[in-house]
Each structure stands twice: as structure tokens, then as C-alpha cells.
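Chemist: this one's structure only:
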């Protein structure tokens, strides 16, 4: 029987795994998902690497090989192993990339979250990652901040594949889409090809409902006179927000501006649904997958959600269902004072902060590993646990 995940692919939605781990890769776990479930991509972030590297012994041999260098720091150890994993994942996905002629088959690696508000440093870091990994099916992840959008335009013009992350609002997504098109248009002006430049716009889902539902629950607890209307919005705002973004995306693809680029072979910057794991146990565990299925999109699934959808997910073109109703949900949220603008702005700031904290935890765990592996032979130079953009730009791979 055809895997439900493969059926998603047949419906035009790519399935990416939101997970990376040394043992999973070496045991052939990614290759198996590609072959059996039609998986076409992988994403990573500091939180994922912290869990992978900070626990167990899967990375000890790799750490030991690098740690003997007199000047090796925790940052050096992390970067060497992260890039090793990304290159291994890129190799597993290369057949997909080749078969689809660059339309999919990507693995993502994130720039330091400390650079989220510095476009120049983000560009430098992204270009360093791009050159160091040196695989055509790499996507460098940059945050969807104002600086990130500026960096995106420059990186696309330079021919770098980019995954723009931490998008929560339609306005932020529109700024990113405009920057992507501007980068392609700049390449056209200089006569450079645009047919193998890939990008995704990672639009986050469940985190929005978590914030909105908390606000709703607080008002329900206070016996708000609008309680019935508020309760009706629980678990609906994030999906409505995503559907409205997808409706705008389809309008963009039909525009003359995009069609002019498409005629030159440009690939669209696909909307990617991120944060698809359900946070509230009251909701179906495949809610944010079942509700957001449509062509020319990507869904990123953590392992638990992937397994749940494989078991009992429902495949139908839900992204184009009830778009007018979705707009009504957002209007109702505004009428009830749920302030989506403030929520989405706060979520960007919180997302950057959480990834920065995960990076610090990751480097702390790696430093502890280094001490355990080398003991008294470790080098006396202690790497800071927060990234230094100037040092990072001149250092080895990250």
C-alpha cells in the first residue's frame, strides 16, 4: 500500500524531516524515508543539534578526531560535526535533487541566531557556510527578520539557496517574497542564470495557536463576556493565518512579475509549513498537516508527527478549502482584541531567543564532551558560548 506520506507528494506537497542525527544517518534512516515514504528534504536548527550532540556517544569519535588540535574550541567541534551530518544528508538526498532537477532534495543548515538583526554579518556567515559545505542541495537558513530579508536578496543574487525561517505573519512573508524576486531580477539584469536557485519561506504554525489559545484561556478564566466567541477560535487562528498566506502566494505566482521570471526557468519560493507538531493534546496529532495540504508547498515534520501522519493522516487539498472562512477567523480575532500583530512580532523575537539559547546549550554540551574526552590534555583556550560574529566570519565551518 502506498505510504500516506508518498500520497502527500503526489498531491504536490513535499515532505521534509525536521530532524538530523549521526546514528540515524549512518544507519540508513534517511535513505529509508526517501525510498519508502518519498521524503525529499531535511531541516536542522541549533535545538536539533543540541539534542543530537549533547546526549549519547554517537559523536564521540568525531569529537575526538578534531579535539586533539591544539586550538580546537567547542565552536570548532560543533561546526565540524554539524557540517559532516549535513554533507551526509545532502549525499542521501542527492538522487532526489538530481531526479527533480534541483526542484527538491535539500538539507538546511542555520546561520547563527546571534546575527538575526545584522544583514551584513548574516550574508557573510551564509556565504561561508555555502562555500564550506559545497553541496548544490544545501539551503542556508536565515531568520525572517528585516535584516534577514535584506540578506536574502543579496544571497539570492549571489546564487545561494536560502531557507527563510521564523515567519509568522503575512506581512513578514510578503517582504521575504519580494526580496526573493528582487534577488532573481538582479541576476537577470547581469545575465546570470536563475533556473537552479531554490528557496523556501518557512511559515510557522502551532506556535501561533499556543500563544493565541493562552490569551483566550486567560480571558475564559476571567469570565470574559465574549467567552463564547473566544472559545470558538481555539485552535483555528494558526491554520487560518496559513491559509490566507497561501492564497496570497497563489496570487503572486499568477502575477506578471513572477511569470516573467518563471519564463526564464525560475523556481518558486515555496511556502513551507514549520512547527507542525501539535502542542495541545486536545488537538488531533496531525492537525497542522491534514489542514495545510496543497500543491507547490512543503511540510516539515518532526519524527513523531511524521509517524502519526503515516499511520492515520488524511490527504485532501485542504489549503484551498474555506479561505473566506479563514479570513473571517482572522477578522474575528482582531474584533475580539487578540492582536495578531503583537503575537507574531513577539514570536519572532522569542524564536531568535530560543535558538540562541539552544546554541549556547549546544556549545556548553560540546565543551563538556571535549573535557571528558581529553581530560587534562584539553587546550586552555575556552571558547565563548555565545557566537562572536567577527570571529565567526573568519573562523572555520559553522
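Modeler: Cool, got the structure. Since the structure is predicted, the reported quantities are computational estimates derived from the model, not experimental observations.

Chemist: please count neighbours and contacts with C-alpha atoms only from this point.
Modeler: OK.

Chemist: next, count neighbours for residue 345.
Modeler: 15 (other CA atoms under 10 Å).

Chemist: next: the one 3 residues further on.
Modeler: Taking other CA under 10 Å as the neighbour definition, residue 348 ends up with a count of 20.

Chemist: quick one: it from residue 106, how far?
Modeler: 24 Å (CA to CA, to the nearest Å).

Chemist: repeat for residue 193
Modeler: Using CA to CA, we find residue 193 at a distance of 19 Å from residue 106.

Chemist: neighbour count winner among these two?
Modeler: Applying other CA under 10 Å to residue 193 and residue 106 shows that residue 106 carries more neighbours, namely 30 against 14.

Chemist: which residues touch that one?
Modeler: By CA atoms under 8 Å, 6 or more residues apart in numbering, the contact list for residue 106 reads 40, 41, 42, 90, 93, 97, 137, 138, 139.

Chemist: distance of the second one relative to residue 99?
Modeler: Read that as residue 41. Residue 41 is 13 Å from residue 99, by CA to CA.

Chemist: also this one, for the comparison:
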């Protein structure tokens, strides 16, 4: 019987797992997801590592060892995380080295969430983590905040693979594509090759609907509930197709540049009234990535429907966003709120994580 998850790849979309811990690597579960489900990469974030490290004894020995030399608790954390990222990157090296080298097989590690509004700090840490992980199939995650834009450009200009995270707004997404293209041009102008550089722009979905849907219900627009995030993503894909077909882009592509793929994030359904595979099914299409929690992969394997859906209903998507304006719902304001909350949502678990590591170090 055909594997539903693996079928997605037939439509040109790569499924990455939005999860990492030592158990999934050591037990062979991650290898099984690669072999049986066709999973082609991994993303991590501070909340994922907080859960992994605080709910397992797998890290205790390393906390003790690294605690003897690490100057700060944050340095100790990155020591733990880098070990996991390297192990996962090695597992995906076969995918990375397929016929079209570097098309997939990436594992993402995020800079400290405390640096989300610090251009210089982000740029320095991105370079440091890139060197410490020392794997060509790693991506360093940088939030797509306003201060993050220059850090993205500078990092790409140094030849670092970047996963731009925490994107909600179409305008900001377009600024991110500019940062990527300008970074490639900088790297090329410095006399370097650019064909090895890869990047994704992570567009967050379900969180948009969590904020917008109650506003729509208040205004008696129940037919638009659960539609706005998907409409935004479809419009983002229109921007992607436009930006990566210009003469400016073609000049870089002729030198081997890869387009910065859109990545759908926050794809688990947060509303129990929605089908648990809703956000995956609605946005399957070529040259994109979907990073999916383990439970959503399990759900899609069981009852997901793989079909080329990303470029269907584009007129409806345009009409949906236009209707929001008519209703007086300010999507720009909402996406800025989501960005601010997103930073906080990573800061809090990171603070909790550092405290847990500190406590563990004391016990050790």
C-alpha cells in the first residue's frame, strides 16, 4: 500500500520533521521516518529542545561533562544541542548527497531566542554555530524580525545556510527574499561560489488562524474560519514565483544559486474542530517544504490525502484577504502581534531550559 506521507514528495514538496531528541535518533525511529515515510530534513527550536532535555535523562551525563568547561549555561545548552544536530545531520547525509546534491537533507539549529532583535549578536552567533556544528547540511535558524534581515543577508554572504523562521507577514516575507538574494550577490561579489548555499523561509500558519478566527466569528463570518492562514500562504507562494523568476534571479541561477524555498511551519491543527491534517493537505505543491510535528506525520500516514493543492483556489485566497480589510480586521497588526508573541514563546521555554540545565548541573 502506498505511504501517504511519501506520496507528498511526488508533488515536489519535502516533508521535514519538526522535532528532535536523542531517543528518536538512537532508537532508529528517525532513520525509519527517512526510509519509510520519505522524511527529508529536521527542524528544531528552543521549545523542542526544552522538552527534549527536561523530560529525559539522556542528557545528564553530557550536562555533567560539559558543565566542567562551559563558561555559561547557554554555552552548555548549545553543546548539548550541537551533538544532537550533528547526529541528525549525519543521518540525513544520504538525502543531502543525492543526485541533486543539497536539494534536501537539512537539519536546523536556531540561534538564541534572546537575540531575536539583535542584528550583531545574531550574526555572530549564526557564524559560531555554523562552525561548531561543522556539517554542510545544517541550517542556522534566524528569526525574520526587522533586525534579523541584515543578519540573514550577512550570514548568506558568508556562505551559511539559513532557515528564516517566525514569518507571518507577506511584506516581511518579501523583505526576506531580498535579504537572501542580496546575500548571494555579496558572496558572489567576494569571489566565492554560491551553488552550495541553501535557505528556506518559514511561514507560520495555524497561529494566524488562532488569532483571526474568533474575530471572524464575532463578525458572523464563519465561512472564513480556518481560511486566512492558508490564503496567506498561497499568496506567499505567488510572491515566491514572482521573485524567483526575475532577470536578477536568473543571473544568480546561472551561477548555480538555489531558490529560497518556502517552508510551511506551525502545521499542526490547534483547533480541534479542524481535520488534524488540514494545513498539510491544503498547501502541497512544488519546490516547497512542510515541517510537520510527529503526531501530524502519524495522522497523515493514517488518513492524509496527498494532492497538488497549493495553486488551487488562488482567486478565493485573494478574496479572503480582501474581505478581512472590508471587515476592518488589520492583518498587518495581527502578524506583528504574532511575531512579538512568537519571540516570547521561544524566550520562555529557553529560560526554563537554562534553569533546568543549571539545576541539573548543581545535582551532578
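Modeler: Yes, it's here. A quick note: this is a predicted structure, and the numbers were derived from the prediction, not measured.

Chemist: overlay the chains and give the TM-score.
Modeler: After superposition, the two chains reach a TM-score (TM-score structural alignment, normalised by the length of structure 2) of 0.97; 363 aligned residues with a CA RMSD of 1.2 Å.

Chemist: does the equivalent of residue 226 of structure 2 over in structure 1 count as helix, strand or coil?
Modeler: Residue correspondence to structure 1 (TM-score structural alignment): residue 226 of structure 2 is matched to residue 235. At residue 235 of structure 1 the chain is in coil, as set by DSSP: H, G, I helix; E, B strand; the rest coil.

Chemist: how about residue 235 of structure 1: what's its closest non-neighbour residue?
Modeler: Closest residue to residue 235 of structure 1 apart from its sequence neighbours, by CA to CA, 6 or more residues apart in numbering: residue 209 at 5.7 Å.

Chemist: same question for residue 264 of structure 2.
Modeler: residue 290 (4.7 Å).

Chemist: next, count neighbours for residue 313 of structure 2.
Modeler: Neighbours of residue 313 of structure 2 using other CA under 10 Å come to 12.

Chemist: same deal with residue 205 of structure 2?
Modeler: For residue 205 of structure 2, the tally of surrounding residues (other CA under 10 Å) stands at 23.

Chemist: what sits against it?
Modeler: Here residue 205 of structure 2 is in contact with 168, 229, 230, 233, 264, 265, 266, 267, 279 (CA under 8 Å, 6+ apart).

Chemist: which residue lines up with the last one in structure 1?
Modeler: Matched across to structure 1, residue 279 of structure 2 falls on residue 288, judged by TM-score structural alignment.

Chemist: got the contact list for that match?
Modeler: Contacts of residue 288 of structure 1 by CA under 8 Å, 6+ apart are 205, 206, 239, 276, 277, 278.

Chemist: tell me the spacing between it and residue 335 of structure 1.
Modeler: Distance, residue 288 of structure 1 to residue 335 of structure 1, using CA to CA: 25 Å.

Chemist: ok, residue 127 of structure 1 next?
Modeler: On the measure of CA to CA, residue 127 of structure 1 and residue 335 of structure 1 end up 44 Å apart.

Chemist: quick one on the thing from earlier: contacts only, for the residue nearest to residue 264 of structure 2.
Modeler: 13, 14, 15, 16, 263, 264, 265, 267, 280.

Chemist: and the helix or strand encompassing residue 390 of structure 1, how far out from the chain's middle?
Modeler: Assigned by DSSP states H and E, residue 390 of structure 1 falls within helix 389-394. Centroid displacement of helix 389-394 of structure 1 relative to its chain, using CA atoms, centre = their mean, to the nearest Å, is 23 Å.

Chemist: which bit of structure 2 covers it?
Modeler: Per TM-score structural alignment, helix 389-394 of structure 1 has no counterpart in structure 2.

Chemist: what helices and strands are in contact with that helix?
Modeler: Using 3 or more CA pairs under 8 Å, 6 or more residues apart in numbering; DSSP states H and E as the contact test, the elements touching helix 389-394 of structure 1 are helix 119-133.

Chemist: quick one: the helix it packs on to structure 2 mean distance?
Modeler: Once fitted to structure 2, helix 119-133 of structure 1 is off its aligned match by 0.6 Å on average (mean CA distance after the TM-score superposition for structure 1).

Chemist: if we can go back for a sec, the match of residue 226 of structure 2 and residue 213 touch, don't they?
Modeler: Yes - look at residue 235 of structure 1 against residue 213 with CA atoms under 8 Å: they come within range, at 6.9 Å.

Chemist: just to confirm, which helix or strand has the spatially most central residue of structure 2 in it?
Modeler: Most central in structure 2 under CA atoms, centre = their mean is residue 202, positioned 4.4 Å from the mean C-alpha point. Secondary structure assignment for residue 202 of structure 2, by DSSP H and E: strand 199-204.
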